Structure formats: C-alpha cells, structure tokens
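# here is my input; please provide its structure:
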Amino acid sequence: MIVLDHLSTDSTREVLAGITAEDPRVHLGTYQDPAHRQARVMSYLADRARRAGADWVVLFDADEFWCAQGGTVAEVLGGIEGARVAAAALHDAHPDGPEGVDLTAAGSRLLVETEPNTEKVAIRPEGWAWVDMGNHSALDLARSAPSELRILHIPYRSLGQMRAKAVNGAAAVRADTEFGPRVADHWKRLADYDGEIEREWAEATAPRRPVAEIGVPAPGATWEDVLGGGTTS
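The predicted structure is shown next:
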C-alpha cells in the first residue's frame, strides 16, 4: 500500500508513520505542492504500484471505505477476467445529525444512501495509465466493467471539517492554472458565498435520497456487513 500525505495539519502523518513502522507493506510519502494535481499524482502512484508487482491497483481517497458484495475486494478483483478497469459503485454516507460524527467513537451511526451516485475505478495496467481526476476513469484504458465492488464515501464528518475541506479545496484548485473555471466549482461556491457551507451541511445531515442507518464498518467488512442490521428510510 502506498499512502501519500498531502499537507495534512492534524495527526494524520504521525498515525501513518506509526503504521508504516509496524507494517513493511505500507509505504508513506509526502506531497508538498498546494495545487490540486490529483490526476497526475494518482497516475504516478498507480505506476509505482504496478512496477512494484501489483496486479490490480485500487485508487482511493482517505474518506473512502472500499469493500465488495459477496466477498473481499481482493476476491472480487481476482475473479475478473479480461477487463483492465473495474467499476466500483460509490454510496455517499452522512452523519446522522447536525452535531456530526466521530468515526472512532463506539456506537457512531451513519446514513448511507442506498443508491450509488457515481462510480470510481480499480485498474489493471500493463504500463503507464492516465487516471482521470477523482479516480473515476483511466483515460487510456478500456471502459470500466461492472463489478461487485462498493465504496462507502464519508466526505463530511462535522461542520468545521466541511468548511476546511471547501476552503482548502477551492484554494488548491485555483493554485493549478491549468484548470478551467468550471472545474471543482462546487468547492469554490461553498468557499466564496456566505451561508453556502451551512446550507450544504444542513442538507448533508438530512439527506433527501433514500438512506439506511448503519454503524461504522470494521476493517475487512463486506458490503453485506456494512448494510447488515441497518434500518432503511
């Protein structure tokens, strides 16, 4: 596993350093450029993983929990024949109230949308592959094949964290002059207009789409485990 710390200001790097000291399979790097160059960075990391011997490369952000329906991620990927890109359905999850959620606290609950709203990909490259911004596709590989992969996406945990994400994200996008004015305009709108973050937080903690109430999944959980015992509304 290759983990890249991008200008974190909490204890993320220290936690990751502790993990790498205990597990030689985890490799930690640091990325200091404030600009949002995700596509380039993820393409590079995917190639490093390929050259290190990876068969499939799973591209994920820190706010994503990858799992699979009917088995583990490795089992599902190992059963895919022929395809070089596997699609993973992404389900947004939200705090169950305006006070937010502490994912490390026992008994914490989330509201997960029962229908996915986008997909991301795992790739099986034979050489360098350009990964699109957001890890939604690999530009020079074939179209993604459907799979049993699932992603639990938890982008917002508190109002303060949402505000920091919007402000930092907007600044990072503006720091890359190659982006057009419409790229990541959601972050820019939240950061630039009074009341937008509060409105977004209110919507996130009272989602309109059908949701299931779930607990915070344990490492190694399947999609059935994630939804197991949840209540739907």
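# going by C-alpha atoms from here, please, whenever you check contacts or count neighbours.
Fine.
# now the top strand by length along the chain, how far from the centre of its chain.
For the chain, the longest strand by residue count, based on DSSP state E, is strand 85-95. Remark: strand 85-95 is offset 8 Å from the chain centroid, using Cα atoms, centre = their mean, to the nearest Å.
# C-terminal to it, what's the next element?
Next along the chain after strand 85-95, taking DSSP states H and E as the criterion, comes strand 109-113.
# and that next one, what does it pack against?
strand 85-95, strand 211-215 (3 or more Cα pairs under 8 Å, 6 or more residues apart in numbering; DSSP states H and E).
# and the contacts of that strand?
The contact list for strand 109-113, computed with Cα atoms under 8 Å, 6 or more residues apart in numbering, reads 91-96, 101, 152, 209-216.
# out of those, which is nearest to Glu22?
Val216 (24.2 Å; Cα to Cα).
# what count of nearby residues applies to the closest one?
18 (other Cα atoms under 10 Å).
# who touches it in this structure?
Counting by Cα under 8 Å, 6+ apart, Val216 makes contact with Leu103, Gly107, Ser108, Arg109, Leu110, Val226.
# reformat the residues you listed as CSV; add neighbour count.
Formatted as CSV, those follow (neighbours: other Cα atoms under 10 Å):
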residue, neighbour count
Leu103, 16
Gly107, 11
Ser108, 15
Arg109, 22
Leu110, 26
Val226, 20
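# please give me the structure for this one as well, since I'd like to look at both together:
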Amino acid sequence: MIVMTILVKDEIDIIEANIKTHARLGVDAFVVMDNNSTDGTREKLEELSKKYEMTIIDEKGLYNQAKWMKKLAKTAKKIYNPRWVINNDADEFWIPKEGTIKEILSNTKGAVLTCQRYNMVLDESVSEGNFLDAKYYVANPVFYRKETQLTQEYPSIVLSKIGPKVITDPKGLLIIRGGNHKALHLRNLWDYWRHYDKIKRFDKIEVYHYVIRSYAQFEKHIINRKRLLESKKHVRMGPHYRRWVKLYNEGKLKEEFENRIVFKKDAVDVFKRYGIFQETNVGDIIKSSLSS
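Next comes the predicted model:
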C-alpha cells in the first residue's frame, strides 16, 4: 500500500489537482493535515474524502512543519500500515518517468528513496491563475548563496537550487527533516550523516514544484509567513521567505513578482538556449487527471 501525506494551509487552487493526480497514479490513501485554512481548502478536502480514501487532521497550532510531518507519517503508519509513505506538499507533483507510482514502488526495495525536485516556471504566456499552462521547469538551477538571497535585489528564487524530497518505509523511520528533504531511518543511518547531494537519487520518479502559481496565491502565502515571523516563537524559515516578507512590508512584492518570478519571452529563450529551462508535459498530465 502507498500512502501520501500532505500538509496544507489555504491551497484551494491546487489541492484537488494534487489529490486526483496522485490517486490516478496509484496512491492508495491520503493523510492530510489542514492548518486553519480559510479559503475553502478544508471544505474541498471533506468533499474529496467522499471519493478517495483519506484521513483529515485539523491542526490549529502555529505552523511547525517538522513536527507535523512526523505526526503525519506516524498517523499513516498507524491507520494504513503502508509499504511506502510519500511525504508531500500541496504544490508538488510526483511524476514517474514511465508507468505509474504504484507500478514503480511495487517493484522497489529500500528504506528511503530520494527524488529530485524541480521548480516550475511562470512566464508571461501563462495568464493569472492558469498555472497548469506552464511549460517549463528549472532543469539546471542557479546556486545563490544564502547571504545573496537575503541581501541582494536581483536573485530569482525560482531559479535557485532546491532540495530533493523523500519517499520512506514507515517501519523503522526515525526522523523526517523539516522540509521533507531527508529522512533518518534505521536502515539508512550511514547515508544520513553524509550530505544529501552525495546520496544517490531515485531517478524513476521526479517531483515538480509549483512554488508560485499566481500573484494572489503568492501574496497570501507571504502574509502567512509574515504572521509566523512576527509570532513570539523562534521560527526556522528559508532566507528567500524572509526576503519576500521584507519586500511585502516595503510594498514591493508585486514588483518582485512581475520582474523576478514571471519570466519575459526573451529571458525564457535565453534560459532554454543554455539548458536552464526545459519543457515538460506535467501540466497536461495534471489536467487529464482533473478532467477524467
């Protein structure tokens, strides 16, 4: 059995596509945690749970990804006793190179499978809200330093390197790192202590990340991050989010979106020429799942 865990907060624009696509690709059940969504996400989950095998957890506390993803994994193990757990986010799609997720994982041994992840690209041909029309992903990212992401005006975080994601055997799982990029398992203790770039990727499944889908979604997400940063608790957060919160406070978030997130045709042509952008049919795969 394959179970997918998902942590959501205000993901009404994408959560249905996520559930339907992965169910069609062979995920048997979902364990979804909703953190105080106010945009209809929680109601959509209730609707989807009538068609798909799903356990919904309501979490009212202050956002804590590492703690909650571990809770999701434990819940998946307790309720479904699966062979594999896919630790997912609402904006990520796990696409097999051939066949289905079910077919691939049914014939795979191991404890932790580390899958490469890519950012999807919005360009000016993609109208507001129609993010599934995006045709390109960042195949070869830019390696911005942390200090650059925080202090410089020019970085495009969509272009930056992002960590892989993991599929785990819940039996023997000890720790899932905060962003689900790495897992400590009784059967992979040696690999865990090495840098994850040295761990061999499981190349039969790749993850496509729709990190920014529209300005409305982007702004709402940054407002949620701003509230988290302004809480009294210590918060671990990537430098790019801190930079975006700063830009929001300065009234410059829309400018950031238009100039460094949505790519003009000339820029797309250059990035294609040098292999930074490559084409993908992921959007068509998702659309077919929604229409079937």
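# quick TM-score on the pair, please.
Laid over one another, the chains give 0.79 as their TM-score (TM-score structural alignment, normalised by the length of structure 1), with 213 aligned residues with a Cα RMSD of 2.6 Å.
# report the buried members of the contacts of strand 109-113 of structure 1.
Buried by 16 or more other Cα atoms under 10 Å: 91-96, 101, 152, 211-216, out of the contacts of strand 109-113 of structure 1.
# average distance between the lengthiest helix in structure 1 and structure 2?
Counting residues, the longest helix found in structure 1 (DSSP state H) is helix 159-175. Comparison of helix 159-175 of structure 1 with structure 2 after fitting gives an average deviation of 2.2 Å (mean Cα distance after the TM-score superposition for structure 1).
# for that helix, which outside residues touch it?
In contact with helix 159-175 of structure 1 (Cα under 8 Å, 6+ apart) are residues 34-36, 98, 100, 155-156, 179, 183-185, 187-188, 190-191, 197-198, 201.
# so where in structure 2 does the next helix or strand after it end up aligned?
Remark: after helix 159-175 of structure 1, the chain's next helix or strand is helix 185-192, criterion DSSP H and E. Here helix 185-192 of structure 1 aligns to structure 2 at residues 239-246, judged by TM-score structural alignment.
# mean deviation of that stretch from structure 1?
Stretch 239-246 of structure 2 sits 1.6 Å off on average (mean Cα distance after the TM-score superposition for structure 1).
# contacts for that stretch, please.
Contacts for stretch 239-246 of structure 2 (Cα under 8 Å, 6+ apart): Lys146, Glu147, Gln149, Leu150, Thr151, Ile157, Ile222, Ile223, Arg225, Lys226, Leu253.
# just the buried subset of the residues you listed, please.
Buried among these (16+ other Cα under 10 Å): Gln149, Leu150, Ile157, Ile222, Ile223, Arg225, Lys226, Leu253.
# counterpart of the fifth one over in structure 1?
Under the alignment defined by TM-score structural alignment, Ile223 of structure 2 is paired with Val167 of structure 1.
# and the angle from the longest helix of structure 1 to helix 185-192?
Per axes from the mean of the first three to the mean of the last three Cα atoms, to 10 degrees, the angle that helix 159-175 of structure 1 makes with helix 185-192 is 120 degrees.
# how far off centre is helix 159-175 of structure 1?
That offset, for helix 159-175 of structure 1, works out to 16 Å (Cα atoms, centre = their mean).
# before we move on, what about stretch 257-276 of structure 2?
22 Å.
# ends of stretch 2-16 of structure 1, what's the gap?
End-to-end distance for stretch 2-16 of structure 1, by Cα to Cα, to the nearest Å: 11 Å.
# in structure 2, what residues pair with it?
Going by TM-score structural alignment: stretch 2-16 of structure 1 matches residues 31-45.
# contacts for that stretch?
3-12, 15-16, 54-61, 63, 72, 75-76.
# for Glu16 of structure 2, grab the count of nearby residues.
The burial count for Glu16 of structure 2: 18, using other Cα under 10 Å.
# correction: Val126 of structure 2
Val126 of structure 2 has 18 nearby residues by other Cα under 10 Å.
# tell me the contacts of it?
Val126 of structure 2 touches Asp133, Ala134, counting by Cα under 8 Å, 6+ apart.
# what angle sits between the helix or strand in which Glu198 of structure 1 is found and helix 159-175?
Taking DSSP H and E as the criterion, Glu198 of structure 1 maps to helix 196-204. For helix 196-204 of structure 1 against helix 159-175, the angle by the same axes, to 10 degrees is 120 degrees.
# for helix 196-204 of structure 1, packing partners?
Going by 3+ Cα pairs under 8 Å, 6+ apart, helix 196-204 of structure 1 lies up against helix 159-175, helix 185-192.
# can you show me the strands along the stretch 51-200 of structure 2?
54-58, 84-89, 92-96, 112-115, 117-123, 136-138, 165-168, 173-176, 183-185 (DSSP state E, counting those that start in this stretch).
# can you name the two of the buried ones among the contacts of strand 109-113 of structure 1 that sit furthest apart?
His91 and Val101 (17.2 Å).
# Val131 of structure 1 reaches Asp47, doesn't it?
No. Counting by Cα atoms under 8 Å, Val131 of structure 1 stays clear of Asp47, with 10.2 Å between them.
# more crowded one of the two?
The neighbour comparison of Val131 of structure 1 against Asp47 (other Cα under 10 Å) goes to Val131, with 25 against 20.
# trace that one over to structure 2, please.
Match for Val131 of structure 1 (TM-score structural alignment): Ile176.
# now do Glu75 of structure 1
In structure 2, Glu75 of structure 1 lands on Glu103 (TM-score structural alignment).
# what's the local residue count around its match?
13.
# and the gap between it and Ala111 of structure 2?
17 Å.
# go on, Ser288 of structure 2?
If you go by Cα to Cα, the gap between Ser288 of structure 2 and Ala111 of structure 2 works out to 32 Å.
# for Ile261 of structure 2, same thing?
Counting by Cα to Cα - Ile261 of structure 2 and Ala111 of structure 2 are separated by 36 Å.
# still on that earlier bit, among the buried ones among the contacts of stretch 239-246 of structure 2, which two are most distant?
Between any two of these (Cα to Cα), the greatest distance is 18.9 Å, for Gln149 and Ile223.
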